[in-house]
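Visitor: Okay, here's the prediction I keep looking at, along with the sequence it came from:
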Amino acid sequence: MRIIAGRLGGLQFKAPRGHRTHPMSDRVRGALFNSLGNIEGLSVLDAFAGTGALSFEAISRGAKKTVSIDIDVKAVKVMQESVIKLRIENQCKVVRANASSWSSNNKNMLFDIVIAAPPYDNLQPFVIAKLTRHVKSDGMFLLDWPASEEPPTLNTMKLIDARKYGNAQIAFYVPV
């Protein structure tokens, strides 16, 4: 896998072998970050991080810090190796945790951008809803969701856009 744009653009990183994640394609990842525009100095939570691609892309494009959460041991190990290889240890924190538990244990952590890309075979709307509480009042919540389904209604969020890319769609929410 590779970082698409920014100061780390073109650099490669590994994905766990035989991993059950659905890494976001370069096309979708590029479109997502192009939609966000300037993210210089912002903080990003990457829930269900898998390969870490979203965190790495965010840092490359100017994000100040990212937190990457995944429960899978292999995924976390490979992400940690990539963080070292990319020399972004001071900007990217990798955490092995269940997203729901992490959210409960870090209630006061707020981010400018929260991205959730859960495995399509294990979509849990209540976990998605929990993650929205980590969005700053002027922030944004992005959800990678199957294109075949309507994005969920989230009580504390307003859906402002949903863009489909093949089997995937990115839903953009802002706090109400």
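Guide: In hand now; what should we look at?
Visitor: Every contact and neighbour count from this point should use C-alpha atoms.
Guide: Will do.
Visitor: ok, longest strand in this structure?
Guide: Among the segments of the chain that qualify as a strand by DSSP state E, the longest is strand 135-146.
Visitor: next up, a second structure to put side by side with the first:
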Amino acid sequence: MRIVGGAFRGRRLAAVGKGDAGAHLRPTADRVRESLFNLLLGGRFGDPVEDAHVLDLFAGTGALGLEALSRGAAHVTFVDDGRIAQGLLAENIALLGVKDRVKVLRASALRLPEAATPVNLVFLDPPYGRGLGEKALTSARAQGWIGDDALVIWEERGPQDAPEGFTLLEHKSYGDTVVTLLRAG
């Protein structure tokens, strides 16, 4: 696994090894991240990454949020309660030297603390098929994490409907992964 674009392009991230089967730890593949960021930065959405405040729910290794930092995001809050994921995330933050631009919440994405300020970009990559994505978005919205007009990128096994308070922008398929793009508001 590596960073595919921006200031840290080509930098390797910590090896996942056997991962965490119980937590369904499965990092977003390099080619999917590259396609996803090409979609985000292709002009249709302006530049939602530059100077963004990002929330990475079910962060795992942190690859999505770290990719956003590499491409100009100002700050990323990572949320994951998995022990192995937390170790990999800490290692990746150290490898890239971005500790001053991140916050790690060792918490469930379903039970977030109240946000100090809302974010404008959300990555949501829950364990597939367990119905956790909508619950996490609802929690994040209720706790003030998701600002009006925030862009949400939701990875899941199939296309997802827009929860209340969100507008569906589109679905993109990448093999068995479907990315649902939503706009808060």
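Guide: Noted; the coordinates are in hand. The structure displayed is predicted, hence computed values, not measured ones.
Visitor: Would you mind pulling up the elements that the longest strand of structure 1 packs against?
Guide: strand 111-116, strand 168-175 (3 or more C-alpha pairs under 8 Å, 6 or more residues apart in numbering; DSSP states H and E).
Visitor: Mean neighbour count for the ones you listed - can I get that in TSV?
Guide: Formatted as TSV, these follow (neighbours: other C-alpha atoms under 10 Å):
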stretch	mean neighbour count
strand 111-116	24
strand 168-175	21
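Visitor: out of the ones you listed, which comes closest to Asp26 of structure 1?
Guide: Proximity to Asp26 of structure 1, assessed across those by C-alpha to C-alpha, is greatest for strand 168-175 (12.4 Å).
Visitor: relative to strand 111-116, how tilted is that closest one?
Guide: 150 degrees (axes from the mean of the first three to the mean of the last three C-alpha atoms, to 10 degrees).
Visitor: just checking, what packs against strand 168-175 of structure 1?
Guide: Under the contact criterion of 3+ C-alpha pairs under 8 Å, 6+ apart, strand 168-175 of structure 1 touches strand 135-146, strand 157-165.
Visitor: Would you mind measuring from Ala90 of structure 2 to Leu64 of structure 2?
Guide: Look at Ala90 of structure 2 and Leu64 of structure 2: by C-alpha to C-alpha, to the nearest Å, they are 14 Å apart.
Visitor: Comparing those two, which shows the higher neighbour count?
Guide: Leu64 (30 against 16; other C-alpha atoms under 10 Å).
Visitor: Just the element for the more buried one, please.
Guide: Applying DSSP states H and E as the criterion places Leu64 of structure 2 in helix 63-70.
Visitor: equivalent range in structure 1 for that helix?
Guide: Aligned by TM-score structural alignment, helix 63-70 of structure 2 corresponds to residues 53-60 of structure 1.
Visitor: Thanks a lot, see you next time.
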